[in-house]
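1. here's my sequence, what's the structure:
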Amino acid sequence: MPRIELRTVIKANKEIVFDLSRSIDLHKISTVQTNEEAIAGKTSGLIGLNESVTWRAKHFGIYQKLTSKVTEFDRPNYFADEMVSGAFSEFKHEHHFADLNGGTLMTDFFDYKSPIGILGKLADKLFLEKYMTELLVERNRIVKEFAETEKWKNVIT
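-> The predicted structure is shown next:
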């Protein structure tokens, strides 16, 4: 099972970074390249414990649906979301937040299992792990951009 691990240093308050990371509205902004939209469950605002969202997005030229649920929540230090249904066999995305020199260290652990057995493992090696990493890096870039400017006030009310 591949594990993507990212660390992002953000010059902003941990509470702001935490809330931006669970914002449905900011997620939509960070995934504009895949036309991602929330179509069921929590479709705007801040997602919380035991809440789910169903996303519709275009990946590899095909529209797909994925439902994830927040299964662990400790504001403003940690939350995790896990796939309930979708293209992967399974995935869990852990979001960790720690104070760092007046800012925040945001650490992501994204564990996933591709479907289709050996073909899924081959897809991981050839392109999927890189693709997922790039999506997460872009998401974190947007979280950082909003947190380090006044833009966060347009997303968190």
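2. from now on I want contacts and neighbour counts done on CA atoms only, so please keep to that.
-> OK.
3. how about N50, secondary structure?
-> For N50, the secondary-structure state derived from DSSP: H, G, I helix; E, B strand; the rest coil is coil.
4. distance check, the nearest residue to it once chain neighbours are set aside against H27.
-> Taking Cα to Cα, 6 or more residues apart in numbering, and ignoring the residues beside it in sequence, N50 has V70 as its nearest neighbour in space, at 5.2 Å. Computed with Cα to Cα, to the nearest Å, the distance linking V70 and H27 is 14 Å.
5. please give the structure of this sequence too, so both can be compared:
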Amino acid sequence: MSTIHLTTVINSEIHKVFDLARDIDLHQKSTSKTNEKAIAGRTSGMIELNETVTWRAKHLGFYQTHQSKIIEMEKPYRFTDVMLKGRFKSFRHQHLFKKEDQNTIMTDILEFESPFGIIGQLFNYFFLKNYMKKFLLERNKMIKNTAENNRINS
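-> Now for the predicted structure:
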């Protein structure tokens, strides 16, 4: 199992950051490099508790689908999504939000496991964990820019 723990400080109101983090349209803009599109379930707007979204994106040269479901939500402090169908053996992403002075501290805890036993573990260690971290950093950069500047940077 691999775990990525990221913290992003955003100079914006907690409700705004929380909503941007679950905005399907903003997510698609932040993942334009992988041509990620919501193709089933919730495909635009803000995802809610017990809703699903199926993503289609080109990762590592191949188009893949990933279906996730929001299994926990406490507005505006946290929500958690888990993979229902996809390439991972397991995938759980916790999104945590905390107000600190005029800032919102946004924390991502992503836990995932690849299939294929030891080969999957080696792939995680040598490549996938860093790839996923960069993917999240791009997404968080767009959330931060949008929240702080009221604009979306492409």
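6. tell me who's in contact with the residue nearest to the spatial centre of structure 2.
-> To find the centre residue of structure 2, average its C-alpha atoms and take the closest one (Cα atoms, centre = their mean): that gives L136, at 6.2 Å. Residues in contact with L136 of structure 2, defined by Cα atoms under 8 Å, 6 or more residues apart in numbering, are absent; none qualify.
7. tell me the buried residues in the helix or strand harbouring it?
-> Counting by DSSP states H and E, the element that carries L136 of structure 2 is helix 129-149. By neighbour count with 16 or more other Cα atoms under 10 Å, helix 129-149 of structure 2 contains the buried residues 129, 133, 136-137, 139-140, 142-144, 146-148.
8. so which of those residues comes closest to T43 of structure 2?
-> Proximity of these to T43 of structure 2 was ranked by Cα to Cα; the top entry is R139 with 17.2 Å.
9. from T8 of structure 2, how far out is the closest one?
-> Distance, R139 of structure 2 to T8 of structure 2, using Cα to Cα: 11 Å.
10. quick revisit: surely the residue nearest to N50 of structure 1 and L46 touch.
-> No. The criterion here is Cα atoms under 8 Å, and V70 of structure 1 misses it with L46 at 11.1 Å.
11. between these two, which one's more packed in?
-> Neighbours around V70 of structure 1 and L46, counted as other Cα atoms under 10 Å, are more numerous at V70. The numbers are 21 against 18.
12. what does the more buried one align to in structure 2?
-> When the structures are aligned by TM-score structural alignment, the residue of structure 2 matched to V70 of structure 1 is I70.
13. make sure I have this right: its match is in a helix.
-> No. I70 of structure 2: not assigned to a helix; according to three-state DSSP it is strand.
14. quick check: it touching N50?
-> Yes. In this structure, I70 of structure 2 sits in contact with N50. The criterion is Cα under 8 Å, and the distance is 5.1 Å.
15. residue with max distance from the center of structure 1?
-> Structure 1, farthest from centre, Cα atoms, centre = their mean: I118 at 26.0 Å.
16. show me which residues of the helix or strand hosting that residue are buried.
-> Following DSSP H and E, one finds I118 of structure 1 within helix 117-123. Of the residues in helix 117-123 of structure 1, 120-121 count as buried by neighbour count, 16+ other Cα under 10 Å.
17. please state the offset of that helix from the chain centre?
-> 23 Å (Cα atoms, centre = their mean, to the nearest Å).
18. could you do stretch 98-115 of structure 1 as well?
-> 10 Å.
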